[in-house]
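Novice: Need a 3D model of the sequence below.
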Amino acid sequence: MILGAESGKSVGMKYFTGSFVFTFFGLIASYFVGHYYGGTVGAGLQALFIATILAILEISLSFDNAIVNAVVLKEMTPVWRHRFLTWGMLIAVFGMRLVFPLLIVTFMADVNPWEALVIAATKPDDYAKMMLDAHLQVAAFGGSFLLMVALKYFYDGSKDLHWIPFIEKPTRYIGSKVEAIEVCLSLIILILITNFLKQEEALPFLMAGMAGLITYVIVDGIGSWLEASDDQIKDVHKASAGMFLYLEVLDASFSFDGVVGAFAITHNLFIIMIGLSIGAFFVRSLTIMFVEKEALTKFAFLEHGAFYAIGLLAMIMLADPFLHIPEWFTGLSGGIIILTSFIWSLKKGSVEASH
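Specialist: Below is the predicted model:
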């Protein structure tokens, strides 16, 4: 029995080997970055601590992302799974955690990407101010995209398993009768929020929110188009390519708030990139484990919990102009929802086993 338990642990740990290796080198790099900017051992250790906190925060905020990734990934071909875990990882680490913040400053400050990088390296306080000034638009874009993700799931007319029936049965029924109801609801929510904003904030918020909706519709439309091929083999690969695109945009939306929120903890872009990238590696490891262990089949309501958590995250991001909720609370609340869905899944499995 002991041998079996140890074997199970070693099998479980195999999914996280790469993440721990990246963590080891990432934390060393964060120490040297902190030492370079601060000039002392204490500054290096502080940077190492901040990178650790950011990694934990990223994991807590993105646990539901790992579950949704697994939902999509299990439908993809092995080739596209591998591409998601390699190309996708490079996009997540360098694209979202380095290039994305640089692009925000590029547009907000009307400078080229190289100048934005120089500002980040030499004037981190100025760079952080530019990033935080863009938080309204970032929250609107990411929040509206994630809201569409959640609503699309609950208003799916073909959905037949319900965790909270009094909520999910009516939404399923409405979704089966009203086309594109999630788009309509998202627009109503955006317009309602805009009406309560200051005049100088209203238009940027609405435009960014609309861009999030349009992005979702385009990505979802591309996925549907790629699935419509007549050739079955090509159809599978095309569908997987569409899923890959969807997952990358989804990951970006999850990353938006975390990247901007990280500047409230430190103004150093490079420490932020290291800390959040460590978290991104663990999210990918969790995704692989969920797929290979068939966790979503064994725990029936885990997927539901993830989409409830995504809906909550979307509303928190959209409410940011009125009320800034700390990232730790966002991660904790999402974790509680997913943990509750996990416990309910265990109860469901016990009831079915007894019958």
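
Novice: only C-alpha atoms for contact and neighbour calcs from this point on.
Specialist: Will do.

Novice: What's the first helix or strand after the host helix or strand of Lys234?
Specialist: Element membership for Lys234, per DSSP states H and E: helix 232-262. Sequence-wise, the next helix or strand downstream of helix 232-262 (DSSP H and E) is helix 269-292.

Novice: Could you also give me the structure for this next sequence, so I can compare it with the first?
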Amino acid sequence: MKQPISHKSTLGYFRWAFVITAVGLMLGALLGWQSTGTISGMATIFFICTVLAVLEISLSFDNAIVNANKLKEMTPAWQHRFLTWGIIIAVFGMRIVFPLAIVAIAARIGPIDAIILAARQPAEYARIMNEAHLPIAAFGGTFLLMVGLSYFFDPEKDVHWIVSVEKLMSRGATVKGIEIAFVLALILTFASLIEGQESTTFVYSAIYGLLTFLVVEVIGALLDASQKAMAEAARGGLGAFIYLEVLDASFSFDGVIGAFALTQNLFIIAIGLGIGAMYVRSMTIMLVENGTLTHYRYLEHGAFYAILILAIIMYVQTLFHIPEVVTGLGGAALIGVSLWSSIRHNKRKEARAKAQAKAQAEVHSPARERLEA
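Specialist: The predicted model follows:
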């Protein structure tokens, strides 16, 4: 679905993100004052909220691009639903409800008890979250691997950035289920490197991640097919919405777990990551309305390579810790290089067009002179 080019300024897209930033940082400062009663304590929590927001933004550049790639196929009504209800689910569901659900399941306590635990015993809450990191990383990493590989293992994909690699994957897509076989082989490889019961946990969690991706794909195809049968305009509706929500959840795993390295307070984490999520939403809207993905042809490629790198990092983190700054900067660097490549491509294309126009003008010039004579 072709999107109209917007004339809104860049700052206009981030208006609500700025508002949420101001409100969130004020809430963080207030929470710091109430919990410590000191200016230094208030400033510390204010700073932590800021760092968490930056962390979330750096980890989610690729998320915004992938969201925009899917949203451009959706109707305006479903785009609006995702950018309103979807962001509520992303901020409150993934940054608050999801960590509470993990603790409630892991500790075998009720959701209310999990909230009380987060408020009164943040250290114990953080310990339970960290212990749950392996299955989360296996599940989220597998889902993201399938997302990234499905983009490159596409027989109809004809635009390639790293040509030799992407052409090979595009040709390999003719082998049915090749990406699933690749992921299963990777799961078994990493499981062999993990000792004891954790190896079994990794395999089960990774298989659940694979099944979730396949189920979401099937449900999305069925829903969108039935909607299309009812009305062509409904294409890219509920199925795409579900896909984007699960995708956002997978992106959020790393940020939520990594946030505990800075603070053990669930509410500070929710404020910081919630601010970051609003910027991701603003970036998504800007990319869709300005047709940025069409103009910068390799930007999507950079985002999906970043997804694959993030997925591998999540797998590696089941063996040893990798700082979140490495994850964030790595993804941002890949997207930056893909943007630079896109700009170079556009300049070469413009130069060729000018050269052709000049050549045509030179060919027609003698003819004009003869006619004038």
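
Novice: hang on, the earlier thing: so how much does the helix holding Lys234 of structure 1 differ from structure 2 once superposed?
Specialist: Its matched residues in structure 2 lie on average 1.5 Å from helix 232-262 of structure 1 after superposition (mean Cα distance after the TM-score superposition for structure 1).

Novice: how close does the residue most central in space within structure 2 get to Ser252 of structure 2?
Specialist: Using Cα atoms, centre = their mean, the residue of structure 2 that lies closest to the mean C-alpha position is Asn63, 2.0 Å off. Between Asn63 of structure 2 and Ser252 of structure 2 the computed distance is 10 Å (Cα to Cα, to the nearest Å).

Novice: what do you get for Leu238 of structure 2?
Specialist: For Leu238 of structure 2, the distance to Ser252 of structure 2 - Cα to Cα - is 21 Å.

Novice: And those two? Which one has more around it.
Specialist: Between Leu238 of structure 2 and Ser252, Ser252 has the larger neighbour count (other Cα atoms under 10 Å), namely 24 against 20.

Novice: which residues touch the counterpart of the more buried one in structure 1?
Specialist: Under the alignment (TM-score structural alignment), Ser252 of structure 2 maps onto Ser255 of structure 1. Shown in contact with Ser255 of structure 1 (Cα atoms under 8 Å, 6 or more residues apart in numbering): 96-97.

Novice: Please pull up the equivalent of Leu318 of structure 1 in structure 2.
Specialist: Taking TM-score structural alignment, the alignment pairs Leu318 of structure 1 with Tyr315 from structure 2.

Novice: before we move on, which element is that match in?
Specialist: In this assignment (DSSP H and E), Tyr315 of structure 2 forms part of helix 299-316.

Novice: quick one: the helices in the stretch 51-200 of structure 2?
Specialist: Along the stretch 51-200 of structure 2, the segments classed as helices by DSSP state H, counting those that start in this stretch run 61-71, 76-81, 87-88, 98-107, 111-120, 122-131, 133-152, 163-172, 178-193, 197-230.

Novice: how about those helices, which one is nearest Thr21 of structure 2?
Specialist: Of all the helices of the stretch 51-200 of structure 2, the one in closest proximity to Thr21 of structure 2, counting by Cα to Cα, is helix 87-88 (14.9 Å).

Novice: What mean distance separates that closest one from the matching residues in structure 1?
Specialist: Mean for helix 87-88 of structure 2 is 0.8 Å (mean Cα distance after the TM-score superposition for structure 1).

Novice: That helix maps to which residues in structure 1?
Specialist: Per TM-score structural alignment, the counterpart of helix 87-88 of structure 2 in structure 1 is residues 89-90.

Novice: The alignment partner in structure 2 of Ile222 of structure 1: how many residues sit nearby?
Specialist: With TM-score structural alignment as the criterion, Ile222 of structure 1 lines up with Ile219 in structure 2. When counting by other Cα under 10 Å, one arrives at 17 neighbours for Ile219 of structure 2.
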